[in-house]
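Chemist: For reference, the sequence and a predicted model appear below.
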Amino acid sequence: MGSQYRNADRRDRNSRALIIHPVLQAEAQTRSPEACLEEAAGLARAIDLEVAHARTVKVNRPQPATLLGGGTVAELAALVADADEQGEPIDLVVVDHALSPVQQRNLERELKAKVIDRTGLILEIFGARARTREGQLQVELAALSYQRSRLVRSWTHLERQRGGFGFIGGPGESQLEIDRRLIGDRIVKLKRQLEEVRRTRGLHRKARARVPYPVVALVGYTNAGKSTLFNRMSGADAFAKDLLFATLDPAMRSIRLPSGSKVIVSDTVGFISDLPTSLVAAFRATLEEVQSADIILHVRDVAHPDTEAQKADVEAILKDLDIDPETDPRVVEVLNKIDLLEPAERDAVLVRNGGAAAVPVSAVTGEGLDRLFEVLDGHRTAGRQVIDVDVDLADGATLSWLYARGEVLDRRDDEGQAHLRVAMEPAHLARFAGMAGQAARA
């Protein structure tokens, strides 16, 4: 590839990137081009790229060879060359759209700079952020599936010691051809390992069902504040930062609600528009936690100008998981970042988002958390009744029955008696009343 990429792998400074968001006239636009461009720039900054230039470009007719029109390509090539002459070279061009392998190769030849598309950028972020073994397996599977369809300059993930997958930079400058058979073998192995992860998660879910503590899953658009809310609710210290995809690895903590009942809160990976299909498939083990959750909190950044479009993107992914936000009673909207809104704006936001059905909160200040806990309590105890009952400590069968069919909210033992406060479904409560009546007659 020669000297045209001489700056791409320098680590003594942040790589400088040119961000391009193509606006294809033939594609329906659900959000403004400016907002899409800012999101793409945010993705670049999430892995410490310096955004040298960012611009939208209109594409009236996508070109099979380069996606972009010939005039646009020439302008971009001149911009890259001019930056190089001024001693501030552009190391990377990010095209915020899917590129075919041929388009990527041709753009690199024309621009004389490394080019990656939206999928490559997201995969690079995921590769740099995954910390747990499960997360690394999932990201590597997605990256390999992506790589299998194209030739790659420096696919050397097995020898790399840092995060990422080499789409942005790698240890070498030569164009390498990947052995498809080796990639295929690795994919088979990763799928086998992830199937074991799924099996283990399934066993964990069964174990939690026997406790039984309900699972509350936090979902939402990336950077909506899920991890900050998770920390605020649980007192944990999960990584939370104003970055896209700050959280990749799921985390779980138990919390106690005002009623005394416990729930397990699960933080999950953020969603994003045009999330690569390979990533959705690779993160299936994690997303199954959402599918099996008892309560799903859809955390939204209501201060974001594109909050409605972000909501639509999240709901589309939930529907892909067979969860319909409009009809599934488990889904609760949490309107986060209200601390960034003026009082009048807050009222308007509530009116637009279902009034009392949505819960406004600020994960940063803690405002609204009491109301959120009350809503969780309401979902947890809907249709159940709470009773106080005294059971002889020697009556192990009754104690076991109460723990198996109800939720023991409180217990105090003294003088041979267990004093329990139990939440129970009406059917179980009626059966318990019958059992108590029979015991009294006996």
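Modeler: Okay, I see it. Residues are numbered from 1 along each chain as shown.
Chemist: C-alpha from now on. contacts and neighbour counts both.
Modeler: OK.
Chemist: And the helices in the protein, which stretches?
Modeler: Assigned by DSSP state H, the chain shows helices spanning 33-45, 70-85, 101-111, 118-129, 133-147, 180-210, 226-234, 277-282, 284-291, 307-320, 343-352, 369-381, 396-405, 426-441.
Chemist: Just the buried positions in the first one, please.
Modeler: Within helix 33-45, the residues that count as buried by 16 or more other Cα atoms under 10 Å are Pro33, Cys36, Leu37, Glu39, Ala40, Ala41, Gly42, Leu43, Ala44, Arg45.
Chemist: What of the shortest one?
Modeler: Within helix 277-282, the residues that qualify as buried are Ser278, Leu279, Val280, Ala282, counting by 16+ other Cα under 10 Å.
Chemist: Same check on the third one?
Modeler: Residues of helix 101-111 classed as buried: Pro101, Gln103, Gln104, Arg105, Asn106, Leu107, Glu108, Leu111 (neighbour count, 16+ other Cα under 10 Å).
Chemist: which one of these is nearest Ala81?
Modeler: Leu111 (8.1 Å; Cα to Cα).
Chemist: one step back: which one of the helices of the chain lies closest to Val265?
Modeler: Using Cα to Cα, the nearest of the helices of the chain to Val265 is helix 226-234, at 7.3 Å.
Chemist: Report all helices and strands that that closest one contacts.
Modeler: strand 215-220, strand 251-256, strand 262-267 (3 or more Cα pairs under 8 Å, 6 or more residues apart in numbering; DSSP states H and E).
Chemist: is it possible to export the buried residues of helix 277-282 to JSON lines including distance to Phe432?
Modeler: Formatted as JSON lines, these follow (distance: Cα to Cα, whole Å):
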{"residue": "Ser278", "distance to Phe432": "50"}
{"residue": "Leu279", "distance to Phe432": "48"}
{"residue": "Val280", "distance to Phe432": "45"}
{"residue": "Ala282", "distance to Phe432": "46"}
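Chemist: Closest one of the residues you listed to Leu123?
Modeler: For the buried residues of helix 277-282, the nearest to Leu123 is Leu279 (8.2 Å; Cα to Cα).
Chemist: which residues does that closest one contact?
Modeler: Gln138, Val139, Ala142 (Cα atoms under 8 Å, 6 or more residues apart in numbering).
Chemist: Next, work out how far apart Glu110 and Val73 are.
Modeler: Separation of Glu110 from Val73 (Cα to Cα, to the nearest Å): 7 Å.
Chemist: sorry, back to before: could you tell me which of the contacts of Leu279 count as buried?
Modeler: Gln138, Val139, Ala142.
Chemist: Export those residues as a markdown table, with columns for distance to Val299.
Modeler: Formatted as a markdown table, the buried ones among the contacts of Leu279 follow (distance: Cα to Cα, whole Å):
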| residue | distance to Val299 |
| --- | --- |
| Gln138 | 24 |
| Val139 | 24 |
| Ala142 | 25 |
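Chemist: Pasting the second one now:
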Amino acid sequence: MNLEIITIGNELLIGQVVDTNSAWMGQQLNKEGFDIVRITSVQDTVDAIKASLDEALSRVDIVLMTGGLGPTKDDITKQTLADYFDSKLVFNQDVYDNVCTLLKGRVKNINELNRGQALVPDKCTVINNPVGTAPVMWFEKDGKVVVSMPGVPGEMKHAVNNEIIPRLKERYETQHIIHKTVLIFNIPEAVLAEQLSSWEETIPGYISLAYLPSPGKIRLRLTAKTLDDSKAHKDIENLVKSLYPIVGDNIFAEEDKPVHQLLGEMLKKEGKTIATAESCTGGYIGHLLTSIPGSSVYFRGGIIAYENEIKERLLGVCKNDLLKYGAVSQPVVEQMALGAKKVLGTDYSIATSGIAGPDGGSEEKPVGTVWIAIAGDFGVISQKYQFGKMRERNIHRSADTGMVMLFQQLTNSLR
């Protein structure tokens, strides 16, 4: 079953607020077998809202909308929808009681703007919003459904999970949508596509393939839309198995999870700890590792050794090696990794030292030159990389690459 999402708000169009609602709804609805065919963001204007509805309803049977339901004059979605569905606003006691309950103790008196939240179109089904003052409105016309929800993410999520998805599934029959993502590192997209050209010809017609590239890695996603999920799972599993003889050394994982989460899960499972020694990445690896709840079980800390003096004093890097080889070198990054492991008392460590850019490079060591080392019971392993000229990309690729190096080393040692 196909549907569209419309998000309303000038703040979305000028970049003041990022539209996270659509991405979240897309994920949840897709899991339940709904196909999202288009996502549109429109201005807070009557014409824009009505035009977007006309276009969406010409293509699909279900439209989900968020935004523009607040109590202030700039929130015009409710009145616009009332006009669109030839409806009039009427007072709803249940909504008003909910508003009073939510605002009790927060305001002295319910003013006219708050009371206005209880005015709803008389041709909609009102769905109570126990976590906000704006109700959810469900419209039906000519066999099609339009649902308007608050734009506040927490309120929207509550409505989708507890009301919208259950109601839609009662009304519509959905198919199984199965995704399988394979994470591949260090192969350019065009090169990978060439390597997989023959493999792609073996993909059954009901399964689609997508290349989702980002710096240094590609997510290869297989998607099946079917009523027979057991056959689809088997076909996809066989396709993934047949990838290994072609690009097996570059396959990092068969899960659509970020590298730092996969590494953290492995460390937690094995009861191991990690530390970081970062120069060019400036603490980014530590930030990623600690962005996962429960990371304190395996992450003990990190040292941001930007200055050579810090590399010497805190990590025990040899001054003569710094003078002879420079900070961006194999001897230095290896000593950084070993120093972090020793000082912080961990099982493993990752160290980075490089030239992130945009300046600071030389003919011998151009911008984007990065040395990465990992240390553990296997000793110390280091590798030189040349990532390019873009600073932010170099930092992100260095962080991902360091964690991939350690993850693959641990994976191989556990086999």
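Modeler: Received, thanks. Note that this is a predicted model, so its numbers are computed, not measured.
Chemist: Could I get the TM-score for this pair?
Modeler: The TM-score (TM-score structural alignment, normalised by the length of the second structure) is 0.31; 216 aligned residues with a Cα RMSD of 7.2 Å.
Chemist: picking that back up, for the buried residues of helix 101-111 of the first structure, which one is nearest Leu24 of the first structure?
Modeler: Gln103 (15.5 Å).
Chemist: Please determine how far the closest one is located from Leu123 of the first structure.
Modeler: 19 Å.
Chemist: so Arg55 of the first structure makes contact with Val23?
Modeler: No. Using Cα atoms under 8 Å, Arg55 of the first structure is not in contact with Val23, being 10.5 Å away.
Chemist: Those two: which has the busier surroundings?
Modeler: More crowded of Arg55 of the first structure and Val23, by other Cα atoms under 10 Å: Val23, with 21 against 14.
Chemist: my guess is the more buried one contacts Thr56, does it?
Modeler: Yes. Here Val23 of the first structure reaches Thr56: they are 6.8 Å apart, a contact under Cα under 8 Å.
Chemist: joint contacts of these two?
Modeler: Joint contacts of Val23 of the first structure and Thr56 (Cα under 8 Å, 6+ apart) are Pro33.
Chemist: quick one: the helices in the stretch 151-300 of the second structure?
Modeler: 153-159, 165-171, 189-195, 197-200, 229-241, 244-247, 259-270, 284-290 (DSSP state H, counting those that start in this stretch).
Chemist: Of these, which stretch is the most buried?
Modeler: Mean neighbour count (mean count of other Cα atoms under 10 Å) peaks for helix 284-290 among the helices of the stretch 151-300 of the second structure, with a mean of 20.
Chemist: Determine the set of other helices and strands touching it.
Modeler: Short answer (3+ Cα pairs under 8 Å, 6+ apart): helix 284-290 of the second structure packs on helix 259-270, strand 274-278, strand 299-304, helix 391-414.
Chemist: Reformat those as CSV; add distance to Lys141 of the second structure.
Modeler: Listed next are those as CSV, based on distance: least, Cα to Cα, whole Å:
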stretch, distance to Lys141 of the second structure
helix 259-270, 45
strand 274-278, 58
strand 299-304, 55
helix 391-414, 49
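Chemist: hey, which of those is tucked in deepest?
Modeler: Most buried among these, counting by mean count of other Cα under 10 Å: strand 274-278, with a mean of 30.
Chemist: Among the helices and strands packed on helix 226-234 of the first structure, single out whichever gets nearest to Glu288 of the first structure.
Modeler: Of all these, strand 215-220 sits nearest to Glu288 of the first structure, with 10.5 Å by Cα to Cα.
Chemist: what angle sits between the closest one and strand 251-256?
Modeler: 120 degrees (axes from the mean of the first three to the mean of the last three Cα atoms, to 10 degrees).
Chemist: For the helix or strand hosting Glu309 of the second structure, buried residues please.
Modeler: Using DSSP states H and E, Glu309 of the second structure falls within helix 308-315. Neighbour counts over helix 308-315 of the second structure (16+ other Cα under 10 Å) mark Asn308, Lys311, Glu312, Leu314, Leu315 as buried.
Chemist: next SSE after it?
Modeler: Using DSSP H and E, the first helix or strand after helix 308-315 of the second structure is helix 319-325.
Chemist: right, and the helix or strand after that following helix?
Modeler: helix 330-344.
Chemist: Show me what the next helix or strand after that following helix is packed against.
Modeler: Using DSSP H and E, the helix or strand that follows helix 330-344 of the second structure towards the C-terminus is strand 348-354. Judged by 3+ Cα pairs under 8 Å, 6+ apart, strand 348-354 of the second structure is in contact with strand 274-278, helix 330-344, strand 369-376, helix 391-414.
Chemist: Give me the nearest residue to Arg38 of the second structure, chain neighbours excluded.
Modeler: Closest residue in space to Arg38 of the second structure, ignoring its immediate chain neighbours: Glu4 at 5.1 Å, by Cα to Cα, 6 or more residues apart in numbering.
Chemist: same thing with Ala404 of the first structure?
Modeler: Arg210 (7.5 Å).
Chemist: Now do the one you found: how many residues are near it, please.
Modeler: Around Arg210 of the first structure there are 11 residues (other Cα under 10 Å).
Chemist: Against Asp320 of the first structure, how distant is it?
Modeler: 28 Å.
Chemist: Over to Leu141 of the first structure?
Modeler: From Leu141 of the first structure to Asp320 of the first structure the distance is 20 Å (Cα to Cα).
Chemist: Ok, Lys189 of the first structure next?
Modeler: For Lys189 of the first structure, the distance to Asp320 of the first structure - Cα to Cα - is 26 Å.
Chemist: And for Gly396 of the first structure?
Modeler: 46 Å.
Chemist: hang on, the earlier thing: Leu376 of the first structure: which of the contacts of Leu279 of the first structure is nearest?
Modeler: Gln138 (30.9 Å).
Chemist: So that closest one sits against Ala282, correct?
Modeler: Yes. Under the criterion of Cα under 8 Å, Gln138 of the first structure makes contact with Ala282 at 5.1 Å.
Chemist: Report the contact partners of the residue nearest to Arg38 of the second structure.
Modeler: Ile36, Val37, Arg38, Ile39, Thr40, Ala56, Val60, Ile62, Val63, Leu64.
Chemist: Can you name the next helix or strand after the helix or strand that contains it?
Modeler: In this structure, Glu4 of the second structure is located in strand 2-8 according to DSSP H and E. Remark: after strand 2-8 of the second structure, the chain's next helix or strand is helix 10-13, criterion DSSP H and E.
Chemist: And that following helix, what does it pack against?
Modeler: strand 35-42.
Chemist: And the strand it packs on, what's buried?
Modeler: In strand 35-42 of the second structure, counting by 16+ other Cα under 10 Å, buried: Asp35, Ile36, Ile39, Ser41, Val42.
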